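S.K.: Give me coordinates for this.
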Amino acid sequence: MTDTEIIDETPAARAARFRAEAATRGIPAAEVEAYLRTARPAVYLAPDGPGPVVALTGGNPPLPEGAPAPAAAFVAAVDCAALPPGVTDLPLPAEGRLLFFADPDPGSGAVVADAVRYIPAGTPLTERPADSGTYRRARLDFCFHQWSWPWREEDDDEESQRAAELESAWSQVVGWRPHWRFQLGGEPVLFNEDPVELVRGEAPLPVADGDEWTLLATWRGEEDCAELEAGLFHWVMRRADLAALRFDRVYVHVDAF
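M.R.: Predicted structure coming up:
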């Protein structure tokens, strides 16, 4: 199987190969299914991926005429229509653009009213100079989609060893993956603290029954963010707010080392 075929593989086919790989390692089927139940689908974007172009990062933000200037630096504009259907479990809009903003402030975490903007499809846009600085410009293509799992602390106990074996089996199944720069959905990658757990404990916003805080996106700043040697920018919001296109209550966290 080629890398392109692995990238384009359906979730059901990938799950079947994962079950088969786990069985060859003697992992009980019940543990495999429990592991799969914790997975969340995510889409990953990278420079020079197989396409199509999904996002532009850095530079000046593309804004509608008369729109207020953003309070934070422009990170990325994601074209929702360029995302294949079903690549995440988020209620993302089917078209239009999501604009992401954040300043390179490590350790910061707060609910921000203007961290994400939704621009409906067909809206005339003009790039406008940003008042709060800019990141380097880059083009990000659709690269691959796969499941992600909650971060687990490494330990020497039997449970942690079995989890490591399951992760090894999964890595064997999905094969090589390009180095991604932007993630939509799934579970957050971490340097230090989990932004979803942080907002659950910090944000003074009620969460209705059946609703939950969830990761909307992560950006690896890397060389496109000169202020941080290694920075992870996270945007977390309630699923109900995302479905309602209500972006005035997004939690932003910047992680770095």
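S.K.: alpha carbons only for contacts and neighbour counts from here, please
M.R.: OK.
S.K.: Quick one: list the elements packing against the host helix or strand of residue 252.
M.R.: For residue 252, the host element (DSSP states H and E) is strand 250-256. Packed against strand 250-256 by the contact rule (3 or more CA pairs under 8 Å, 6 or more residues apart in numbering; DSSP states H and E) you find strand 109-112, strand 231-238.
S.K.: Now render those strands as CSV, adding distance to residue 220 and mean neighbour count.
M.R.: What follows is the helices and strands packed on strand 250-256, written out as CSV (distance: least, CA to CA, whole Å; neighbours: other CA atoms under 10 Å):
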stretch, distance to residue 220, mean neighbour count
strand 109-112, 17, 18
strand 231-238, 5, 24
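S.K.: One more, so I can put them side by side:
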Amino acid sequence: MVGCIIKGMTSQTSLHDLARTHLPADMAARWLTLLRPGAGLAKAEPGEPLAGRLGGAPELPEGEEWPVWEGQGPLAFVARVDCAALPVHVLDIPLPADGTLSFFYFDGQIDDGEAFVAPDEPETWAGARVIYAPAGAKVTERPTPAGLEAYPEVPLTARLEPTAPDIWHPVVERTVGVDPRGEGWPSAFTDALYDHSAGPGHRVGGHADPVQNPVEFEVAHGVLGKDVRWDDPRVAEEAERWVLLAQFDTDDDADMMWGDCGALYWLIRPQDLAERRFDRAMCTMQCC
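M.R.: Predicted structure coming up:
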């Protein structure tokens, strides 16, 4: 049985209502095709099914060492997600049907924030890792390395929720046929979307909810290289090749603060996800 609370219909109705209220009918119909299901993760209340947790101590497969950024130090354990407890039959990305995903990030505890993971600096990519433990794999709980303090453990439950692309994501203009920066785009709809958003939150799958600009652009530019201009059409093309694997927001209960009230985002190409090539996932952080 999937450990997921099937909620989110109110939010979905709200997104439909927003589009139909603020967009012409033809634009609304096209924009609504962009909605995608995501698994929102929230602190589990007593009795709710568990889908993972923030913080605590990770359980890693035998033979898998604690992730280390060579020359910098060990990564902090951020979260674990139980794939069997997610609505993988509803999500539109090829997540494993079972097993666990563990997320690690170099959070600045070791060097007081001097080193920073950035998509356009390949030498920093080792500062973020995703480790997959297949179902049935023998795992052991690992102690937190010296120099790191484990984040407080927060149990998570999953709630199915509709997600919309950031208004500046290239898929919006391509699908709707109107540039959101142009006069043909109703600014009231943009304002209504921002008012509707409660912030990034924790999520697996669906669209990323960026703090600033689309995170897909940051990853695409990093993959293409610094010599490529941001306005090069190849950046937008590459951005559409990446999907959100997971995002983890600033969280008071877990004592997690990413920059100034920011969030961590892991993106991956669908083909790499289907092949379980989590070593090819890319991470970026955005904050206010």
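S.K.: export the helices and strands packed on strand 250-256 of structure 1 to CSV and tack on distance to residue 100 of structure 1?
M.R.: Listed next are those as CSV, based on distance: least, CA to CA, whole Å:
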stretch, distance to residue 100 of structure 1
strand 109-112, 11
strand 231-238, 8
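S.K.: of all the ones you listed, which lies closest to residue 161 of structure 1?
M.R.: strand 231-238 (27.4 Å; CA to CA).
S.K.: what's the average per-residue distance for that closest one once overlaid on structure 2?
M.R.: When structure 2 is overlaid, strand 231-238 of structure 1 sits 1.0 Å from its aligned residues on average, using mean CA distance after the TM-score superposition for structure 1.
S.K.: how much space between residue 75 of structure 1 and residue 141 of structure 1?
M.R.: 15 Å (CA to CA, to the nearest Å).
S.K.: same deal with residue 257 of structure 1?
M.R.: In terms of CA to CA, residue 257 of structure 1 sits 27 Å off from residue 141 of structure 1.
S.K.: which one of the two has more residues nearby?
M.R.: Neighbours were counted for residue 257 of structure 1 and for residue 141 using other CA atoms under 10 Å; residue 141 has more, 23 against 11.
S.K.: My understanding was that the more buried one contacts residue 57; is that so?
M.R.: No - Residue 141 of structure 1 lies out of contact with residue 57 (CA atoms under 8 Å); the separation is 11.0 Å.
S.K.: and the longest helix for structure 1?
M.R.: For structure 1, the helix with the greatest residue count under DSSP state H is helix 158-174.
S.K.: ok so, going back, tell me which of the helices and strands packed on strand 250-256 of structure 1 lies nearest to residue 221 of structure 1.
M.R.: Ranking these by proximity to residue 221 of structure 1 (CA to CA) places strand 231-238 first, at 5.4 Å.
S.K.: returning to that earlier point: okay, buried residues for the longest helix of structure 1 please.
M.R.: 163, 166, 169-170, 173-174 (16 or more other CA atoms under 10 Å).
S.K.: For that helix, name the packing helices and strands.
M.R.: Judged by 3+ CA pairs under 8 Å, 6+ apart, helix 158-174 of structure 1 is in contact with helix 11-24.
S.K.: try 6 Å
M.R.: Contact partners of helix 158-174 of structure 1 among helices and strands, from 3 or more CA pairs under 6 Å, 6 or more residues apart in numbering; DSSP states H and E: none.
S.K.: how far away is whatever residue of structure 2 lines up with residue 54 of structure 1 from residue 45 of structure 2?
M.R.: In structure 2, the residue matched to residue 54 of structure 1 (TM-score structural alignment) is residue 51. Applying CA to CA, the value for residue 51 of structure 2 to residue 45 of structure 2 is 12 Å.
S.K.: related to what we said a few turns ago, who touches the longest helix of structure 1?
M.R.: With CA atoms under 6 Å, 6 or more residues apart in numbering as the test, helix 158-174 of structure 1 has contacts from 18, 22.
S.K.: The next helix or strand after it vs structure 2, average distance?
M.R.: Downstream of helix 158-174 of structure 1, the next assigned helix or strand under DSSP H and E is strand 182-185. Superposing on structure 2 and averaging over aligned pairs (mean CA distance after the TM-score superposition for structure 1), strand 182-185 of structure 1 comes out at 1.2 Å.
S.K.: Appreciated, that's everything.
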